[in-house]
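Colleague: let me see the structure of the following:
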Amino acid sequence: MWVTSVSSLLAALALLHPALATKHDKIPSRPNVVPGPYNAGNASLPSPPRDKDRYCHVKQGCHAGRDDAPYILKALQECNNGGTVVFDKSYQIGSPLDLRFLKHIDLVITGDISFDDSDVYYWQNNSFKYTFQNQSVFWKIGGEDVNIYGDLTLEEGKSVIDGRGEAYWKAIQTDKALLRPMLFAIDGLKGGTMSNLRMRNPPNWFNVIANSSDIIISNMDLRAESLNGTKIANSDGWDTYRSDRVVIQDSYIHNTDDCVSFKPNSTNIVIQNLECIGSHGISIGSIGQYPNETDIVENLYIYNISMTNASDFARIKVWPGVQTNFQTNLAGGGGTGYVRNVTYDLLHSINNDRAITITQCYGQSNKTLCNEYPANLTIEDVTMKNIYGTTSAKLDPEAGTLVCSAPDRCNNIRVENITVKVPSGEPPVYECRNMENDLLKLTCIAESDENRDTSQG
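Modeller: Sure thing, here's the model as predicted:
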């Protein structure tokens, strides 16, 4: 038998002499990431095996305060179109990386990647900007057929992407206008997976999936944890934006804002088998923020979610029909569009303030204004079912709120098989307004003036 390549020769020799095995043998194989039990259309696009002879190991700088971004860029350029890039050391990124040129490539992270936090204003000035909600990001990964994965069997500190968010959380205490980058952006990617990675301490959101399609995220471990008691700012797990056919599944998220949030023009998305702790819920929105813009969120299935110690769980948040100031760098209202064909199914609520939240007065504490200027954006064909567990004592005996700003703004919203309990043991009640109450299999009461949505996201 003839040996036809260097890699095949080395593999054959390694069988006889283990000491000759190459370092490639230690690289974990690409996980077989498939949606389950639900899928989002064509989210699983074919991804052919990579060339066994093309491995690019990312080099590492050798001095303190280094910037390894040029080494990363070089490795990705060399192994693009069929190769595998290996991050097996500790890397620090000190300059922005636009990596939207990738095609048919795997990125394997068994080491760790962090972002230089020595100057938060450098990143405010040099990160990639999004006009939507004044967001920015350290780096963007896009193109076609990209798989990014690590190995969660490795010890803590390996297969990690770390935003070193504490410096930004401290800075924002005195500078509310500071623009803090998101940790990771999948932007302009058609066909890709991300799996088996740890993400830590983003300055802002953990992830945005923008302008992309056919994406599967699986087996991720996300944690935002302050070392010195600093209040953590934002830290959404995943936000989808202008993206179609996305699955996010089988992951753990401990944060302080939305576990998953569907921003404008998120369509055909499945969220399943997540454990979320300390968040603001699985949230549609906020949407309707910008006048003269049309936001569409359609065809969502949210299944088998555990939510603990959160402000909300199943949540829809829409801005009112008039522009309003909310927080520094966050104002809005007056946008058009719709939320349509959404199902929340099998939700386990553990000590959350609200099990269900629907508001069309997001960002505005003046409910009289919201009633005077109803939302321009409609909500229709929504089902929330099989929700069980407990709420916190904060609103007891209230367990949620379902409020539309006018009778014609919501249609066919159904709530079924809700067995959530409140701490007092009293029958749980829900604030309802402008809803079709005969479709709500729960106890509705008149809206309370105290129930106001004030959380950002």
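Colleague: CA atoms for contacts and neighbours, from now on please.
Modeller: OK.
Colleague: neighbours of residue 383, how many?
Modeller: Per other C-alpha atoms under 10 Å, the neighbour tally for residue 383 reads 18.
Colleague: mind giving me the packing neighbours of the one helix or strand it maps to?
Modeller: Following DSSP states H and E, one finds residue 383 within strand 376-391. Packing partners of strand 376-391 (3 or more C-alpha pairs under 8 Å, 6 or more residues apart in numbering; DSSP states H and E): strand 336-352, strand 410-421.
Colleague: can you list those strands in a markdown table and add mean neighbour count and distance to residue 159?
Modeller: Formatted as a markdown table, the helices and strands packed on strand 376-391 follow (neighbours: other C-alpha atoms under 10 Å; distance: least, C-alpha to C-alpha, whole Å):
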| stretch | mean neighbour count | distance to residue 159 |
| --- | --- | --- |
| strand 336-352 | 22 | 29 |
| strand 410-421 | 18 | 38 |
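Colleague: include distance to residue 434 when you put these into TSV, please.
Modeller: Formatted as TSV, those follow (distance: least, C-alpha to C-alpha, whole Å):
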stretch	distance to residue 434
strand 336-352	16
strand 410-421	8
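Colleague: mind listing the helices in this protein by residue range?
Modeller: Taking DSSP state H as the criterion, the chain carries its helices at 6-16, 69-78, 120-126, 166-171, 367-372.
Colleague: please give me the structure for this one as well, since I'd like to look at both together:
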Amino acid sequence: MERRFAIPALSLLMLMSALTSNQAQARVFDINDFGAVGDGKTDNSKALSDAWNGACHSEGNSVILIPSGTYLLGPLRLIGPCNGRIAFQIKGSLKAFDSPQLGIDHWITFRYIDGLLITGGGLLDGQGSASWQHNDCQKNKDCQELPVTMRFDFVSNAWIHHVTSLNSKNFHFNLFSCQNITFEQVNITAPGESPNTDGIHMALSTNIFIQDSAIATRDDCISLGPGSENIHITGIACGPGHGISIGSLGGSPNEQPVTKVFLRNSNFTGTMNAMRIKTKAPSYQGVVSDITFQDIIVEHVDNPIIIDQQYCPSKKCSPQSSQVKISNVKFINIRGTSSSLVAVNINCSPAVPCTGIELRDINLECDGSGGKASSACANAKGAAYGTQNPPPCLEK
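Modeller: The predicted structure follows:
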């Protein structure tokens, strides 16, 4: 419901309708008319770039059509601002090069665009298996960047609807400095051996809506970096993977707050975590506030509820405390099964304790371990209401 008021949905729906209407007024730029060949072997980078330039400079609404077929495509930046709204209709498959592409941060980038629709039911195939062995930054200080399947930089009023992203080399989708973006009916998949293949990552972005989508990767289904504000996530089927994460935060000075995040009506199956907030220790100062996780079902999840302010993936961190302040975090109607004995783990910073933590109607059973689910808290102040299984451990 909130999405209708946050983005110009009517304009985007009208543009989407024009794609299938016999009386469509939008100008269509079929990449085949620009020399593209959908044989899965021909490099179509120039054809798509030429089609984009034509659409971007055209007055009024435009449609870039990727018809049926498999279109090989190298790294490409599609840059605005454009003269009108653009629909990027993927009917066939776009396929990345089957090579590591080391030192390149993107496959397809949209930049400086206001009014973008990506739809069509087609496939983005990142061909990531050639790159995954090179994703070793946690142990290799000289590691190189790998391509994100689709980047959105400085994009506003966009709708990504009814597409599939498969086997990304790095993240599947990345938002930077964006506003009013909706993901809907998006399927994201990468196998268990694919490192750092977050489904959707964002930073410095506001009014982001992710809904009715399925995400199964080795890493975070959705991850929120600094400056994520007014984020609404609903109807997500997450798993396998690492769950939905806020952070890690505190790794850089002057990070913008993460605030007003709402996750509702979602399922986590076989994930490492479900609802996680993580900050580095030691860290720079930061703020996380006004977070709501509500009406969530977890099945066979290692850490259903976790706040970790001692996050240290390198295992070589100093004992200094995190300086990121976490406040007003609500967990409401969370139920299901935990694969670990500690189903609720709220480990906050002794330097800036968590405040305003709310646990309301929590019912988590331990599965397969023969034990009873428990809670563990440190430096966490708040209150518990209603059903509490396991028993709460918050300080008043």
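Colleague: sorry, back to before: so the strand holding residue 383 of the first structure matches what in the second structure?
Modeller: The alignment of strand 376-391 of the first structure onto the second structure (TM-score structural alignment) covers residues 323-338.
Colleague: average offset of the strand holding residue 383 of the first structure relative to the second structure?
Modeller: By mean C-alpha distance after the TM-score superposition for the first structure, the fitted strand 376-391 of the first structure averages 0.7 Å away from its aligned residues in the second structure.
Colleague: let me know whether residue 229 of the second structure touches residue 209 as I believe.
Modeller: No: Residue 229 of the second structure is beyond contact range of residue 209, at 10.9 Å (criterion: C-alpha atoms under 8 Å).
Colleague: distance from the chain centre to the match of strand 376-391 of the first structure, please.
Modeller: Centroid separation between stretch 323-338 of the second structure and its chain, computed with C-alpha atoms, centre = their mean, to the nearest Å, is 19 Å.
Colleague: stretch 257-269 of the second structure too?
Modeller: Worked out by C-alpha atoms, centre = their mean, stretch 257-269 of the second structure lies 11 Å from the chain centre.
Colleague: so what touches that stretch?
Modeller: Under the criterion C-alpha atoms under 8 Å, 6 or more residues apart in numbering, residues 224-240, 243, 246, 274, 286-301 lie in contact with stretch 257-269 of the second structure.
Colleague: ok, residue 369 of the second structure - contacts?
Modeller: 339-341.
Colleague: now these in JSON lines, with distance to residue 77 of the second structure and neighbour count?
Modeller: JSON lines is the format used below for the contacts of residue 369 of the second structure (distance: C-alpha to C-alpha, whole Å; neighbours: other C-alpha atoms under 10 Å):
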{"residue": "339", "distance to residue 77 of the second structure": "43", "neighbour count": "21"}
{"residue": "340", "distance to residue 77 of the second structure": "44", "neighbour count": "21"}
{"residue": "341", "distance to residue 77 of the second structure": "47", "neighbour count": "20"}
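Colleague: make a markdown table out of the residues you listed and add distance to residue 36 of the second structure.
Modeller: Converted to a markdown table, those look like this (distance: C-alpha to C-alpha, whole Å):
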| residue | distance to residue 36 of the second structure |
| --- | --- |
| 339 | 50 |
| 340 | 52 |
| 341 | 55 |
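Colleague: what sits closest to the counterpart of residue 145 of the second structure in the first structure if chain neighbours are left out?
Modeller: In the first structure, the residue paired with residue 145 of the second structure according to TM-score structural alignment is residue 179. Closest residue to residue 179 of the first structure in three dimensions, ignoring its sequence neighbours and counting by C-alpha to C-alpha, 6 or more residues apart in numbering: residue 124, at 5.3 Å.
Colleague: please pull up the equivalent of the one you found in the second structure.
Modeller: Using TM-score structural alignment, the partner of residue 124 of the first structure in the second structure is residue 102.
Colleague: these two touch, right, its match and residue 135?
Modeller: No: in this structure, residue 102 of the second structure is not within contact of residue 135 by C-alpha under 8 Å, at 9.7 Å.
Colleague: common neighbours of those two, please.
Modeller: Here residue 102 of the second structure and residue 135 share the contacting residues 144, 146, scored by C-alpha under 8 Å, 6+ apart.
Colleague: buried residues in stretch 365-385 of the first structure?
Modeller: By neighbour count with 16 or more other C-alpha atoms under 10 Å, stretch 365-385 of the first structure contains the buried residues 365, 367, 370-371, 373-385.
Colleague: check contacts around residue 398 of the first structure.
Modeller: 354, 422, 428-431 are the contacts of residue 398 of the first structure under C-alpha under 8 Å, 6+ apart.
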